[in-house]
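Peer 1: build me a model from this:
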Amino acid sequence: MVSTPRILALAAAGSVLLAASACAPEPEPAPQPSASAACAKESLVTRTPGKLTIATDEPAHQPWFVDDEPDNGEGFESAVAYAVAEKLGYARADVVWTRVKFDTAIAPGPKNFDFDINQFSISDERKRAVDFSAPYYLVRQSVITLKSSKIAGRTSLADLRDAKLGAQVGTTSYQAITDLVKPTVEPQVYNSNDDAKKALQNGQIDGLVVDLPTAFSITSAEIDDAVIVGQLPQVGTPEAFGLLLDKDSPLTGCVSGAVGQLSGDGVLKQLEQQWLAQVAGAPELT
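Peer 2: Model prediction:
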């Protein structure tokens, strides 16, 4: 039989142990790598260690690229690609370019590049086969006209109020006319952009509203005497371009983060102004 003093001593000792246990600090969890550390160059798993392989189509057209030479850093998408590479820690000499056709790039299956930049519109359907970064460009609507038109050279929305404008029916282009330009003349609608282009060439309308990539295509290769009057402010839900990566690529998060930083820093807007508004002759209409 244990004596009462012995019991009290054991109880006191237990109390001390419990108090010490309660006051003991919890073991700290093992440190986790930060997002910046995970996206450091030495942590990235690329096709070629120490290199970043970027793809685009062939030929690569202006104003997205200049002289069909993606590696010269000129043109909006070339400049964006190098800006993303720099954010990821890759010097210009560490960037390797390759050519991949548009349809091949968006098809399911392994890729021979780390990311592709080629005016890929982000869509849920495409996301089933490939990954996309955060958007690096939100497509703007624009006004094109003939060099001989009365609206050639106009610089503001107010300057277009008396113009007869046209667009394809049911499009954001038509919405831009009604919501932003608000012309005094009833806008014309067409079943297709081909019908609208014919109306422009025949003088039935003063200007045609299309998205900016389409405007570049029409004025550079489809209608010889067509020019871009300017870009309209954003309207509706804009089409967005993203960098394309292999499905479930380990690089997607870091590439997307780099694009987000460039957007937040105003770099993407600066490149857009430089290569699309100034060099390509598509000023903003305000």
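Peer 1: going forward, measure contacts between C-alpha atoms and count neighbours the same way
Peer 2: Will do.
Peer 1: quick one, strands of the chain?
Peer 2: 52-56, 95-99, 115-116, 130-138, 141-146, 165-168, 188-190, 207-211, 226-231, 240-246 (DSSP state E).
Peer 1: quick one: which of the ones you listed is nearest residue 36?
Peer 2: Proximity to residue 36 (CA to CA) singles out strand 130-138 among the strands of the chain, at 16.9 Å.
Peer 1: what angle do that closest one and strand 240-246 make?
Peer 2: Angle, strand 130-138 to strand 240-246, by axes from the mean of the first three to the mean of the last three CA atoms, to 10 degrees: 150 degrees.
Peer 1: other residues contacting strand 130-138?
Peer 2: 80, 106-108, 122, 238-249, 252-253, 255-257, 259-260, 263, 268 (CA atoms under 8 Å, 6 or more residues apart in numbering).
Peer 1: what comes up buried for that strand?
Peer 2: 130-137 (16 or more other CA atoms under 10 Å).
Peer 1: what's the offset of it from the middle of its chain?
Peer 2: 4 Å (CA atoms, centre = their mean, to the nearest Å).
Peer 1: can you check stretch 239-249 too?
Peer 2: Distance, stretch centre to chain centre, for stretch 239-249: 9 Å (CA atoms, centre = their mean).
Peer 1: okay, buried residues for that stretch please.
Peer 2: By neighbour count with 16+ other CA under 10 Å, stretch 239-249 contains the buried residues 239-247, 249.
Peer 1: okay if I get these as CSV plus distance to residue 166?
Peer 2: CSV is the format used below for these (distance: CA to CA, whole Å):
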residue, distance to residue 166
239, 20
240, 23
241, 25
242, 29
243, 32
244, 33
245, 37
246, 39
247, 40
249, 42
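Peer 1: one more, for comparison:
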Amino acid sequence: MKLRKVTAASAAVLALALAATACGSGNDDDSSGGGKKIKIGIKFDQPGIGLKQPDGTFAGFDVDVATYVAGQLGYKPDQIEWTETKSADRENAIQRGDVKFIVASYSITDEREQKVDFAGPYLLAHQDLLVKKDSTISKGTDLNGKKLCSVTGSTSAQNVHDTIAPKAQLREYSGYSECIAGLQSGAVDAVTTDDSILAGFAAQDKYKDQFKLAGLKLSNENYGIGLKKGDADLKKKIDDAIEKMESDGSWKKAVDKNFGPANYRNEPAPQIGHIVK
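Peer 2: Presented below is the predicted three-dimensional model:
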């Protein structure tokens, strides 16, 4: 009888220990830091924004913003697990819990806000054109009769064709790297997408002093940090982190470092919660 009581007590203690271990293990992340990891979604293929480099490290403006925000949440750089989040899967990645938040040239839109929440914005970008340094293209209508490149599935080039230059010859490539290479070779006359993305490509050493941004501001793209809908506490913490990054000069340093070589004329740091339509 005593043996059974001791066994039952031991089992209870063991169960409590296992439960405590389960609560403290795994890769679950929170905003307290400690020894845990935090999973953050970024782009892996956008120079100047989010790029996985040949040595396995990551660089870009979004990477710098995400690293700063994570630091304010209590995570060191080596506690960050970078997760590639392609544009079409960003909302799903947040809803599935694959990442804690996403910093990936993620424009805030009414449609997306039905599915996820956004902190920020932390950058105001614009759709623009990238052209050769000696190009005479200076306005949208100059694209009539010219070859305009964007990636397959993007609406950027189609928008220009439909609203500004109906005689532009659209070229769709599988990625922006191919568009930029086409611009360099003369296969296309201009590339269009967000100016921040274009500036990131143009800032690469291999393209130094070859291209320029037309500065047309064809749209307003308010980049926000996507997170799970209803997580007001995390949203507030990220908003506070962005404000601190802007006020202590880290934001401007990140802009200059990642976009400066392309002479990117960035907008001032946006006001938290203010969406420019």
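Peer 1: TM-score for this pair?
Peer 2: The TM-score (TM-score structural alignment, normalised by the length of structure 2) is 0.57; 212 aligned residues with a CA RMSD of 4.6 Å.
Peer 1: follow-up on the earlier one: just tell me which of the strands of structure 1 ends up closest to residue 284 of structure 1.
Peer 2: Closest approach to residue 284 of structure 1 among the strands of structure 1 is made by strand 226-231 (4.7 Å; CA to CA).
Peer 1: buried sites along the closest one?
Peer 2: Buried positions in strand 226-231 of structure 1, judged by neighbour count with 16+ other CA under 10 Å: 226-231.
Peer 1: now swap in stretch 87-107 of structure 2 and tell me
Peer 2: Going by 16+ other CA under 10 Å, stretch 87-107 of structure 2 has these buried residues: 90-91, 93-94, 99-107.
Peer 1: as TSV, those residues with distance to residue 4 of structure 2 would be great.
Peer 2: Converted to TSV, these look like this (distance: CA to CA, whole Å):
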residue	distance to residue 4 of structure 2
90	54
91	53
93	49
94	48
99	46
100	46
101	50
102	53
103	56
104	58
105	62
106	60
107	63
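Peer 1: what range in structure 2 matches whichever helix in structure 1 runs longest?
Peer 2: Identified as the longest helix of structure 1 according to DSSP state H is helix 4-23. Against structure 2, there is no aligned range for helix 4-23 of structure 1 (TM-score structural alignment).
Peer 1: how about the spatially most central residue of structure 2, what does it touch?
Peer 2: Geometric centre of structure 2, nearest residue: residue 104, 1.5 Å, by CA atoms, centre = their mean. By CA under 8 Å, 6+ apart, the residues touching residue 104 of structure 2 are 41-43, 49-50, 62, 85, 225.
Peer 1: mind giving me the packing neighbours of the longest helix of structure 1?
Peer 2: If you count contacts as 3 or more CA pairs under 8 Å, 6 or more residues apart in numbering; DSSP states H and E, helix 4-23 of structure 1 packs onto no helix or strand.
Peer 1: break down the stretch 1-150 of structure 2 into its helices, ranges please.
Peer 2: Secondary structure of the stretch 1-150 of structure 2 (DSSP state H, counting those that start in this stretch): helices located at 2-24, 61-72, 90-96, 110-113.
Peer 1: quick one: neighbours of residue 213 of structure 1, just the number.
Peer 2: A count of nearby residues for residue 213 of structure 1, using other CA atoms under 10 Å, gives 16.
Peer 1: how close does it get to residue 242 of structure 1?
Peer 2: Separation of residue 213 of structure 1 from residue 242 of structure 1 (CA to CA, to the nearest Å): 14 Å.
Peer 1: again with residue 46 of structure 1
Peer 2: As judged by CA to CA, residue 46 of structure 1 and residue 242 of structure 1 stand 19 Å apart.
Peer 1: same deal with residue 124 of structure 1?
Peer 2: Distance from residue 124 of structure 1 to residue 242 of structure 1, by CA to CA: 12 Å.
Peer 1: now do residue 53 of structure 1
Peer 2: From residue 53 of structure 1 to residue 242 of structure 1 the distance is 16 Å (CA to CA).
Peer 1: next: residue 211 of structure 1.
Peer 2: Noted for residue 211 of structure 1: a distance of 16 Å to residue 242 of structure 1, by CA to CA.
Peer 1: kindly report the same for residue 267 of structure 1.
Peer 2: 16 Å.
Peer 1: now residue 51 of structure 1
Peer 2: 21 Å.
Peer 1: just residue 248 of structure 1 next, same as before
Peer 2: Counting by CA to CA, the gap from residue 248 of structure 1 to residue 242 of structure 1 is 15 Å.
Peer 1: got it, and residue 254 of structure 1?
Peer 2: Relative to residue 242 of structure 1, residue 254 of structure 1 is positioned 14 Å away (CA to CA).
Peer 1: with residue 85 of structure 1 instead?
Peer 2: Per CA to CA, residue 85 of structure 1 is found 15 Å from residue 242 of structure 1.
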